[in-house]
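3D model of this:
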Amino acid sequence: MSGALTFIEPTEEHAELMLGWRTRPDIAGQMLTKVPYDVERQKAWLRRCAERDDYVHRILCVDGVPAGHVSITVTEPEWRIATFGVLMGERAGRMGAAPLNFAYMLNHVFFAMGLRKVVNHILGTNSPRLLKGQPMIGYRPVGVLKRQVVKDGQEVDLHIFEMLAEDWLAVRDRFRVYQDMDGREWK
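A predicted model of the protein is given here:
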């Protein structure tokens, strides 16, 4: 196993796999939204996603095997701002080179999509390593919205991080990843 990362566009054939990841308790507890286990509804969502011009998503594969789902949502088209979603459904998605998925995503958002900023919202119940790692990637901590999200009756902090295109240009050589999610090189 080399740990090589590739990204493929999700199709309806991936609906059950993605839904299985998304509804697993350890993953669902870290997500902002809750979804029911309904394969037909998931397929309909995938069809709607394929028609959107403000949403890009891929299945992250490690050595050709699906390991997670990543997404870019344009939240402010006029201001050219997006947010990321990352879900690692398999252990391979959390090991080796797979955590470098952000580099492919940042190259995609800033070069392929021509956006200027990424703003991410991360639940405080996520791994402390995830939260501490954001500044090491190049994100600036914006702040914490205390008790912002209510999940299953529990109030949860929401951490906000941002990165401008020039911030990514200043740090991307550290990671030595110059491809976007579609395999295009951006040197």
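
alpha carbons only for contacts and neighbour counts from here, please
OK.

Which strand or helix spans T83?
When secondary structure is defined by DSSP states H and E, T83 falls within strand 81-88.

do G133 as well
helix 128-137.

Mind listing what's buried along the lengthiest helix in the chain?
Assignment by DSSP state H gives helix 39-51 as the longest helix of the chain. When neighbours are counted by 16 or more other CA atoms under 10 Å, the buried residues of helix 39-51 are found to be 39, 42-43, 46, 49.

which residue lies farthest from the center of this structure?
G153 (25.6 Å; CA atoms, centre = their mean).

before we move on, the earlier item: now the helix holding G133: how far from the chain's centre is it?
Chain-centre distance of helix 128-137: 14 Å, with CA atoms, centre = their mean, to the nearest Å.

And the contacts of whatever helix or strand comes next after that helix?
Note on helix 128-137: by DSSP H and E, the next helix or strand toward the C-terminus is strand 140-151. With contact meaning CA atoms under 8 Å, 6 or more residues apart in numbering, strand 140-151 is reached by 32, 134-135, 155-163.

For the comparison step, fold the sequence that follows:
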Amino acid sequence: MIEVQEQFGMLRPIKDSELELMLSWRNAPAVRENMYTTHEISLAEHRAWWERAESSDRQRYFMYEFQGQPLGIVGFTDLDRENRNSSWAFYASPNAPKGTGSRMEILALDYAFNEFGLHKLCCEVLGFNTPVIKLHEKFGFKVEGILRDQYHREGTFIDIYRLGLLASEWTEVRNVMITKLSRISKG
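Here you go, the predicted structure:
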């Protein structure tokens, strides 16, 4: 796991001094567009959410850092230690370099299955966000269901893709993904 961190970055606790940076990324139009909550979040609303998140044992959020620079957020929600599953999501800084999402995903999956000891990791993606659905599938996620017309936004109903990945499936594709990303990083 250490060699992966050295090559792809690291997940670390979010500092209170980074809450405004985190909020600026979350409020970026390209990020909001792909979230359930699309309004511009106020600092007070963000701080109240952060206080609830930090006090919950069912949520964990991390800053993604690459080459000493904070570049994104990885969050685990609905952590169920008894059933060993969780949901997760991530978003990157609008100025993050190409490949940031893939580097974040490798670290998040390693964290989920090695640190949390999860059996299964899930996520939901709005149906129009095809690049993220395909990204997750590259990492071994399977589409477990499509919730048709599940989400309503601005007069339109949107499908929600529910994806899942088992620890054993991550083990099967992990080294292949690390090798692929290593080549891309060097090239």
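
out of the contacts of strand 140-151 of structure 1, what pair is the most spread apart?
E155 and M163 (26.6 Å; CA to CA).

Compare neighbour counts for these two and give me the winner.
In this view E155 of structure 1 and M163 are compared by other CA atoms under 10 Å, and M163 has more residues nearby, 22 against 13.

list the contacts for the corresponding residue of structure 2 for that one?
With TM-score structural alignment as the matching criterion, the partner of M163 of structure 1 in structure 2 is L165. Counting by CA under 8 Å, 6+ apart, L165 of structure 2 makes contact with 120-122, 140-142.

Let me have these in a markdown table, extended by distance to Y61 of structure 2 and neighbour count.
Formatted as a markdown table, the contacts of L165 of structure 2 follow (distance: CA to CA, whole Å; neighbours: other CA atoms under 10 Å):
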| residue | distance to Y61 of structure 2 | neighbour count |
| --- | --- | --- |
| K120 | 18 | 19 |
| L121 | 15 | 22 |
| C122 | 16 | 21 |
| G140 | 22 | 20 |
| F141 | 21 | 21 |
| K142 | 24 | 18 |
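
Closest one to R103 of structure 2 out of the residues you listed, please.
Nearest to R103 of structure 2 out of the contacts of L165 of structure 2 is G140 (CA to CA; 14.8 Å).

The closest one reaches T171, doesn't it?
No: in this structure, G140 of structure 2 is not within contact of T171 by CA atoms under 8 Å, at 9.5 Å.

Structure 1: helices as residue ranges?
15-23, 25-28, 39-51, 101-107, 128-137, 165-171.

mean deviation of the third one from structure 2?
Its match in structure 2 and helix 39-51 of structure 1 itself, once the structures are fitted together, sit a mean 2.2 Å apart by mean CA distance after the TM-score superposition for structure 1.

list the helices and strands that helix packs on?
Contact analysis of helix 39-51 of structure 1 by 3 or more CA pairs under 8 Å, 6 or more residues apart in numbering; DSSP states H and E lists helix 15-23 as its packing neighbours.

try 10 Å
Here helix 39-51 of structure 1 touches helix 15-23, strand 55-62, going by 3 or more CA pairs under 10 Å, 6 or more residues apart in numbering; DSSP states H and E.

Next, format the ones you listed as TSV and append distance to F84 of structure 1 and mean neighbour count.
Output for those, formatted as TSV (distance: least, CA to CA, whole Å; neighbours: other CA atoms under 10 Å):
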stretch	distance to F84 of structure 1	mean neighbour count
helix 15-23	16	19
strand 55-62	10	22
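
wait, which of these is closest to M113 of structure 1?
Of all the helices and strands packed on helix 39-51 of structure 1, strand 55-62 comes closest under CA to CA, at 9.6 Å.

how far away is whatever residue of structure 2 lines up with R174 of structure 1 from E169 of structure 2?
Under the alignment by TM-score structural alignment, R174 of structure 1 pairs with V176 in structure 2. Look at V176 of structure 2 and E169 of structure 2: by CA to CA, to the nearest Å, they are 12 Å apart.

Residues touching the longest helix of structure 1, excluding its own?
Contact with helix 39-51 of structure 1 is made by 9-20, 35-36, 55-57, as judged by CA atoms under 10 Å, 6 or more residues apart in numbering.
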